[in-house]
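*Asks:* this one's sequence-less:
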């Protein structure tokens, strides 16, 4: 079975047909992980903000971002470890969210709440569109969204290499210009559409009798998409707010 989350290229499912996953179980675990990440993110943000500890916030951003990515990869290729890695993953994402929110808030006051509202509203909209069959995860839809996701990842990798190696950026694409804003909006849209793939992943996993551990992997996938959406909205709103 293959996960369509941008972090994952494949998901190795171990045969445990005696205890299959359910949609309800995957949803419960996804909600639990999201709440953990959100609560820790808010607490970490408040602590760093009250103490003025920007170094701690930056450390949380880096450690949380890299750590959550590594944990997600391990869970992807070792699906039976997903139950043990899911909560640590949520905690790392929470630290990352708190750190990155603080830095955006320092430059654009109020942006975190705006991005959070946009993420919540978009997630509900995507769920409704999927639930009522308005948007279906057809093979063509999956191919387009996955291709766009991989293309976005490639652009960000090139950007990071240029910044680290040459102290430069891709011209116009990450600036407060029509091109930069357009690209940020495109990223936010693709991030949101990945939710459709995650919903489909959960339903197909349950329909095909995936093992119980796959519920936790679905939770990791869904949380990763929500975090990606939130960061995408932070970038988009930030660019729109720039002078």
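*Replies:* Yep, it's here. As the structure is a prediction and not an experimental result, all values here were calculated from the model. Numbers count the residues shown, from 1 in each chain.

*Asks:* okay, CA-based contacts and neighbour counts for the rest of this
*Replies:* OK.

*Asks:* next secondary structure after the helix or strand hosting residue 153?
*Replies:* Residue 153 belongs to helix 139-166 when elements are defined using DSSP states H and E. Next along the chain after helix 139-166, taking DSSP H and E as the criterion, comes helix 178-207.

*Asks:* what helix or strand is residue 62 on?
*Replies:* Per DSSP H and E: helix 54-77 holds residue 62.

*Asks:* and the next helix or strand after that helix, what's buried?
*Replies:* Scanning forward in sequence from helix 54-77, with DSSP H and E defining helices and strands, the next element found is helix 82-107. Judged by neighbour count using 16 or more other C-alpha atoms under 10 Å, the buried positions of helix 82-107 are 82-83, 85-105.

*Asks:* give me the distance from stretch 18-31 to the chain's centre.
*Replies:* How far stretch 18-31 lies from its chain's middle: 19 Å, per C-alpha atoms, centre = their mean, to the nearest Å.

*Asks:* another structure for you, compare them:
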């Protein structure tokens, strides 16, 4: 079993029915990647160094750090009036979307693509955050703390085995994500025709909907953790840590935006 030099991970419980990085779980159950038609290339086939927990932690930290830096710069430019928010959010959103699709459909992980995605998302999030912060001072830090609070909480839930990632849970989370996406798309389309479904207007239904979406995003972290765990168990090449970082980053971006939106509802009074 591989161990980590990172004390935050090394000291978490492993074994005994709990989810543990680098360790097979659930008896004879098939690995996560194989259960859902995926799977990752084995380390033996490539001859490369196998992935470790430290690889995942390091690559995720680099990716997140780049997003934070570009986000802070973008937010500062918006708050100082140096740049129109649209000039940041629109290009950042488009570039981030295009690069994310390339990463998803590319057969091998790519550090430059993941870092490009992180930088683009930082510009996008920074532009949006600057606008929200201008209207509601202090909301940005609340959203950041809330996002990392949820992330830390779900990591503890995963590592202690309080909630296990099973095929049934995975199908439920994916189904909930699709359902939420359909509702948001319907709300957008109906809004173009002047029909308000109440999902994004700051009312009671909008608050409940945001809480549900935040819950779905939180459970998505469990799938991200399990995917990284399966990579380590399977001994895939270390470059796949960039893929794990990308998965965690996309969930963090989604969660942050939803928490930011929810907090703004309570600022309207």
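*Replies:* Okay, I see it. Predicted model, so just to flag it, every value in this text is computed and none were measured.

*Asks:* report the TM-score for the pair.
*Replies:* Counting by TM-score structural alignment, normalised by the length of the first structure, the TM-score of this superposition works out to 0.87. Behind it: 234 aligned residues with a C-alpha RMSD of 2.3 Å.

*Asks:* returning to that earlier point: which other helices and strands contact the helix holding residue 153 of the first structure?
*Replies:* Based on contacts counted as 3 or more C-alpha pairs under 8 Å, 6 or more residues apart in numbering; DSSP states H and E, the elements that helix 139-166 of the first structure packs against are helix 178-207.

*Asks:* let me know the angle separating the helix it packs on from helix 139-166.
*Replies:* Relative orientation of helix 178-207 of the first structure and helix 139-166, computed by axes from the mean of the first three to the mean of the last three C-alpha atoms, to 10 degrees: 130 degrees.

*Asks:* so the helix or strand just after helix 178-207 of the first structure corresponds to what in the second structure?
*Replies:* Read in the C-terminal direction, the helix or strand following helix 178-207 of the first structure is helix 214-241, with elements assigned using DSSP H and E. Counting by TM-score structural alignment, helix 214-241 of the first structure lines up with residues 240-267 of the second structure.

*Asks:* list the buried residues for that stretch?
*Replies:* Taking 16+ other C-alpha under 10 Å as the neighbour-count basis, stretch 240-267 of the second structure is seen to contain the buried residues 240-253, 255-265.

*Asks:* please apply the same query to stretch 50-60 of the second structure.
*Replies:* Neighbour count says stretch 50-60 of the second structure has 50-57, 59-60 buried, by 16+ other C-alpha under 10 Å.

*Asks:* and what of stretch 9-18 of the first structure?
*Replies:* Buried residues in stretch 9-18 of the first structure, defined by neighbour count with 16+ other C-alpha under 10 Å: 11, 13.

*Asks:* could you do stretch 118-127 of the first structure as well?
*Replies:* Along stretch 118-127 of the first structure, these residues count as buried under the neighbour rule (16+ other C-alpha under 10 Å): 118-119, 122-123, 126.

*Asks:* what about residue 218 of the second structure, how many residues nearby?
*Replies:* Other residues within reach of residue 218 of the second structure, judged by other C-alpha atoms under 10 Å, total 22.

*Asks:* any idea how far the aligned residue in the first structure for it is from residue 83 of the first structure?
*Replies:* The alignment partner of residue 218 of the second structure in the first structure, by TM-score structural alignment, is residue 192. Plainly put, residue 192 of the first structure is 25 Å away from residue 83 of the first structure if you go by C-alpha to C-alpha, to the nearest Å.
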